[in-house]
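1. Okay, sequence plus prediction incoming.
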Amino acid sequence: MEPQSIQSLPREAGAGHSAAYRYLESLLSEAGIQLDGSRPWDMRLRRAGVAERILAQGSLGLGESYMDGWWDCDHLDQFFDRLLRADIPSRVRLWAVAWHHLRARWFNLQTEDRAWEVGRAHYDLGNDFYAAMLDRRMTYTCAFWQNAGTLDAAQEHKLDLVCRKLGLAPGMRVLDIGCGWGSFMQFAAERYGVQCVGVTISAEQMALGQQRCAGLPIEFRLADYRTLNERFDRIVSIGMFEHVGHKNYATYMDVAQRCLADDGLFLLHTIGRNEHGHGTDPWMHRYIFPNGELPTVAQVGRACEDRFVMEDLHNFGADYDRTLMAWHHNFAQAWPRFASQLDERFRRMWRYYLLCCAGAFRARDIQVWQWVLSKPGRSGVYPRLAS
C-alpha cells in the first residue's frame, strides 16, 4: 500500500460493532485498552475489518494491519506493555500460528544456507540507516544503563562490562561470533590491547566494520560460525544466538568448546524468553528477523551440559526497553533523510518493530542474559564484578 493511500484511509469506529469487534474489544479491555479510545495506549481503528484480520491471523494480522494503516496508536510501547502483562496473546489460538510453530519445530530453519537470509534481509539494510539509529560505535544490542545517562555512554558501559567479565588483558586473542560492525572488537582492542577475529553473515556490516577498525589488530571474516576451528583465549557472542535455532544449539556450543582455550572464558549475550514452546513470532519472522528464535534458560543450560561450566548468569533485560526507546527516538529524528528511499509502510513497520519490542521488555515478557562460561577443570575462581 502506498503512503498516500495509508494517509487517506478513513477512520471507522469498529465497522458497526461486528461480533469480531466486540470480542476484540472485550479482550483488550482486560488489558485496560479501549478500541477507538483517546488515551495514548488505545487502539484507534481507521477502517473496517481490523478485528477480523487480527483474530484470523494473530500477531501477523496485528502487525500487517498496522503497517497498512488500518489502525493507529500514539504509544505502541505502552500498548504492548499492557497487552503482554495481561497475557492477551495467549487467548488467541490460531491454526496459522500453530503451523508456524510446528514448522519451526519440525524443520531446521537455521541451516548453514539459511543463515545468510537474515544478513541480506535485515543487517544489509544500509549502513547509513543504522548509523543514524544507533550509538556512535554502532552497537546493535542492549545497552547497560546503570550509571549512564546517554545511549553512547550506556553502550560503552556494556562493552566495558563484557571486557571485565572476560578478564581481558593485552595480547589475548579474542573471537567475536556475530561481530556486527565491530563495536566490541574496536572497544576491546583500543581499551584492553587485545587482538580480535570477528565473523558476520552481513557483507554490509563487514565492509563498514573494516573501515571503522582500520589500523587495529582486528580481522573480519564473512563466514558462518560453523566453519570456525581454531583456538582463542576468549570468545564473545553478543546478540547473535537469537539466530542459531534450537536444533543447532548443541552444534553452536561444540564450536565454542573447540575454539576456546582450556583456561579461557566465553561470554554469551542473548535475548531469551520465559515460557516453554517455540520462541518464534510470525510477524517478526516475516518482516524483521527471518528464522529467528529466542531460547529459554533451560535450552541454553542443556546445550552447555558436558561442555561448559556456568560461572555467571546476569539478566538486565529491563535495560533493553530504554535502549529501544532511544533507538526509536533516533529513528524518528532521522526519518526525513530516508523517507524518499524507504516508503511509509517501511516507516510504520520499523516503528512497530522497535516499540513492540520495547513494550515486551518493559512487561518482562522477554529478557537479556549474559552467560559467562568456562571449560570443566579451569583453575581459579571467577570474580563477581561490581557493575
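-> Structure's in. What do you need?

2. from here on, contacts and neighbour counts on C-alpha atoms
-> Noted.

3. mind listing what D312 touches?
-> By Cα atoms under 8 Å, 6 or more residues apart in numbering, the residues touching D312 are 370-373.

4. again, only this time at 6 Å
-> By Cα atoms under 6 Å, 6 or more residues apart in numbering, the contact set of D312 is 371-372.

5. mind checking the SS state of it?
-> Put simply, D312 is strand when judged by DSSP: H, G, I helix; E, B strand; the rest coil.

6. can you check I271 too?
-> Under three-state DSSP, I271 falls in the strand class.

7. So what's the residue count around E230?
-> By other Cα atoms under 10 Å, the residues close to E230 number 12.

8. so what's it closest to, chain neighbours aside?
-> Closest residue in space to E230, ignoring its immediate chain neighbours: C259 at 5.2 Å, by Cα to Cα, 6 or more residues apart in numbering.

9. Run a quick neighbour tally on the one you found.
-> Counted with other Cα under 10 Å, the neighbours of C259 add up to 20.

10. pretty sure it is touching R231, no?
-> Yes. Here C259 reaches R231: they are 4.4 Å apart, a contact under Cα atoms under 6 Å.

11. can you pull the contacts of the residue nearest to E230?
-> 229-232.

12. May I ask which two of the residues you listed are separated the most?
-> N229 and F232 (9.8 Å; Cα to Cα).

13. ok, those two, which is more surrounded?
-> Comparing N229 with F232 by other Cα under 10 Å, the one with more neighbours is F232, at 22 against 13.

14. How about the contacts made by the more buried one?
-> Per Cα under 6 Å, 6+ apart, neighbours of F232: 173-174, 259-261.

15. From M349, how far off is it?
-> F232 is 40 Å from M349, where distance means Cα to Cα, to the nearest Å.

16. got it, and V236?
-> The value you get for V236 to M349, if Cα to Cα is used, is 31 Å.

17. Between those two, tell me which one has more neighbours.
-> V236 (25 against 17).

18. Which secondary structure state does that one sit in?
-> Going by three-state DSSP: V236 is strand.

19. hang on, it packs against H269?
-> No. The pair V236 / H269 is not scored as a contact, 7.9 Å apart, by Cα under 6 Å.

20. also this one, for the comparison:
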Amino acid sequence: MADAALRLTALVEELLGERLPVRIRAWDGSESGPPGAPVLVVRRRRALRRLLWKPGELGLARAWVAGEIDIEGDLYETLDLLAALIWERPDGAGERVHPARDPRVRAFAKGLLRLAGPWLPPPPPPEEVRRRVGALHTRRRDKEAISHHYDVGNDFYELVLGPSMVYSCAYWEDGGDLEGAQRDKLDLVCRKLALKEGDRLLDVGCGWGSMAIHAAREYGARVTGVTLSAEQAAYARKRVAEEGLADRVEIRVQDYRDVRDGPYDAVSSIGMAEHVGAVRFREYADDLYALLKPGGRLLNHQIARRPERNESAYHVDDFIDAYVFPDGELAPVGRTVTALEEAGFEARDVESIREHYALTLRRWVANLEKQWDRAVRMTSYGRARVWRLYMAASALSFEHNKIGVNQILVVRPAEGGSSRMPLRARDWTASATG
C-alpha cells in the first residue's frame, strides 16, 4: 500500500462533502492534501480500526492518546479546522450532527475497513477510565472519579500550573503573568465574599490549598478546606505549615456532604461544582445553604455549557468523560442560578470570565510543552498527551463560546430578607492594589 493518504483523504472528503483543509500523512509515507497546510499524521493503521469500532470522538481520542495519530503544525489551528469539519457540522435546523448519524457514514466505514484491515478492536490506552458501576455521584464513585483526575501526581501539576498551584480560571489584566492573574482571582473571590479578620470560610474542593492560604494570610480568615484527593490534602497541609498558618487553616479529606461544623460566614466553591452532577446539584445547594450563617455569602465559580435545543438529549463529552473528568457534568448558567435560588439563596451577582479561561489554558499548555519530556517521565506518554489535547481543545471551546465560566455570588438572606450587602456592592471590581 503506497497510496494510503490519498485513499483516506478521498474517503473523508466524500463523507464530509468538502475538501479537507489539512494534509494527511499515512503510515506508508504517502501524503495528500493542500501544500503548506497543517499535517494530520496517521502513524499506524490501528488508528483506523479504533475509528471503526468507536466512530467519532472517542475513537479519535484513543488514537491520539496512544500516539497513533499526531499533528504537525499549529495545534490550535489544526484542532479548529478539524472541529469545524467533524464535531460541529450543522444540519438544517442548526443542531450539531455527529458523523455517525450521517447516512454516508456506511460507505465511509466500508472504505475504512479496506484500509484498516478486518482485525479485532485494539484495547483502549491504559489512561482511559475503566467501566464504572453503580449510581452516579455516590460518595464512593465521586471519590474514585476525583482520584483519577487529581491524583496524577503533585509534581506534574506543579509543572503545568506553576507555583500558584491554582487549577481554575485566572483573572487577567493586559500583559499580566500567570502567577499574578491567579493571585488576582483569589483576591477577587475574597473581596466578593467580603472576608474580614476572624471570619470562618469553608473552601469546598480546596485543591492544593491556594485559596485557603490566601484568605487566611491576606484577610485573616479562619479556613476549613475540604477535598476528596489525599494527594492534594497532603500537599496543601505542607504548604499551610510552611506559611505558618496551621492555627488558621485546616485541610480535610472529606466530602462536602459530610461537613457538619457550620455555620460559616462564607463559602467558596471554585471549580468544584462541575463534579457534583445534575442529580446532586440541588443537594449541593441545600447543603451549602445550611452551612452558612444568615447573611453569609457563597461564591460559586463554575464552568457552564451553552443550552441545548433538546436538553434531554445532552450527553457528556466522550473524551472528557473517558480520560479527564469521569462523571463530570456541565450545566447552563441559568440552570445553576435557578437551583441556587430554589435552595433559598438570593442571587446578587453573576460575572462571566470566559475569555480569561482561554488565556489560562493556553499558558498551561505552554508550560506542558516547554517541559514535555519531564512531564512524560512524571506520568506517562499517554497521560501527557491527554492533557495537551484536553487543555488546547478547551481553550478553543472557551474562545468560541462553546463553554463559559461564571462567578455566581449568592447570599443566604438574613432576618426580614436582608442581604446585609451595601447598596453599591461591586467594590470588588477595584484591583487589589487600586
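-> Structure received. Every value quoted in this text rests on a predicted model; they were computed, and no experiment measured them.

21. returning to that earlier point: what does the residue nearest to E230 of the first structure correspond to in the second structure?
-> The alignment partner of C259 of the first structure in the second structure, by TM-score structural alignment, is L291.

22. Do a quick rundown of the strands in the stretch 101-250 of the second structure.
-> For the stretch 101-250 of the second structure, the strands defined by DSSP state E, counting those that start in this stretch occupy 200-204, 222-227, 249-253.

23. how many other residues sit next to the closest residue to D152 of the first structure other than its chain neighbours?
-> Spatial nearest neighbour of D152 of the first structure, excluding adjacent residues (Cα to Cα, 6+ apart): D135 at 5.1 Å. By the criterion of other Cα under 10 Å, D135 of the first structure has 23 neighbours.

24. Please apply the same query to Y249 of the first structure.
-> Neighbours around Y249 of the first structure, by other Cα under 10 Å: 18.

25. for the stretch 151-300 of the first structure, what spans make up the helices?
-> Along the stretch 151-300 of the first structure, the segments classed as helices by DSSP state H, counting those that start in this stretch run 151-166, 183-192, 203-212, 249-259, 282-287, 297-304.

26. For R22 of the first structure, find the nearest of those helices.
-> helix 282-287 (24.1 Å).

27. okay, and that closest one goes to which residues in the second structure?
-> Across the second structure, the stretch matching helix 282-287 of the first structure (TM-score structural alignment) is residues 318-323.

28. Please identify the buried residues of the matching stretch?
-> 319-323 (16 or more other Cα atoms under 10 Å).

29. just stretch 151-159 of the second structure next, same as before
-> 151, 154, 156-157, 159.

30. Over to stretch 79-94 of the first structure?
-> Here stretch 79-94 of the first structure shows 79-86 as buried, counting by 16+ other Cα under 10 Å.

31. just checking, what residue in the first structure corresponds to E144 of the second structure?
-> Using TM-score structural alignment, E144 of the second structure pairs with E117 in the first structure.

32. follow-up on the earlier one: for H275 of the second structure, state which of the buried residues of stretch 318-323 of the second structure is nearest.
-> Nearest to H275 of the second structure among these, with distances taken as Cα to Cα, is D321, at 11.2 Å.

33. quick one: that closest one and D327 of the second structure, what's the gap?
-> Look at D321 of the second structure and D327 of the second structure: by Cα to Cα, they are 6 Å apart.

34. Next: M378 of the second structure.
-> 25 Å.

35. again, but for D174 of the second structure
-> Taking Cα to Cα, one finds D174 of the second structure at 35 Å from D327 of the second structure.

36. of these two, who's got more company?
-> Neighbours per residue (other Cα under 10 Å) separate D174 of the second structure from D327, with D327 holding more: 20 against 5.

37. measure that one to I320 of the second structure for me?
-> Applying Cα to Cα, the value for D327 of the second structure to I320 of the second structure is 9 Å.

38. Ok, P35 of the second structure next?
-> From P35 of the second structure over to I320 of the second structure (counting by Cα to Cα), the distance is 33 Å.

39. next one: T379 of the second structure
-> Counting by Cα to Cα, the gap from T379 of the second structure to I320 of the second structure is 18 Å.

40. about what we covered before: output the helices of the stretch 151-300 of the first structure in CSV, with distance to M43 of the first structure appended to each entry.
-> Shown next, in CSV, are those (distance: least, Cα to Cα, whole Å):
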stretch, distance to M43 of the first structure
helix 151-166, 30
helix 183-192, 38
helix 203-212, 37
helix 249-259, 39
helix 282-287, 19
helix 297-304, 34
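
41. Pull the contacting residues for E117 of the first structure.
-> By Cα under 6 Å, 6+ apart, E117 of the first structure has no neighbours at all.

42. repeat that for 7 Å
-> P290 (Cα atoms under 7 Å, 6 or more residues apart in numbering).

43. Next: the one 5 residues further on.
-> With Cα under 7 Å, 6+ apart as the criterion, the residues that contact H122 of the first structure are 288-289.

44. Name the nearest residue to the counterpart of G271 of the second structure in the first structure, sequence neighbours excluded.
-> G271 of the second structure maps onto G239 in the first structure when the alignment is built from TM-score structural alignment. In space, G239 of the first structure comes closest to T270 once its chain neighbours are excluded; the distance is 5.1 Å by Cα to Cα, 6+ apart.

45. Can you verify my assumption that the one you found contacts H243?
-> No. The pair T270 of the first structure / H243 is not scored as a contact, 9.9 Å apart, by Cα atoms under 7 Å.

46. ok, the two, which is more surrounded?
-> Using other Cα under 10 Å as the criterion, T270 of the first structure and H243 rank with T270 on top: 24 against 21.

47. What is the equivalent residue in the second structure for that one?
-> Using TM-score structural alignment, T270 of the first structure lines up with Q302 in the second structure.
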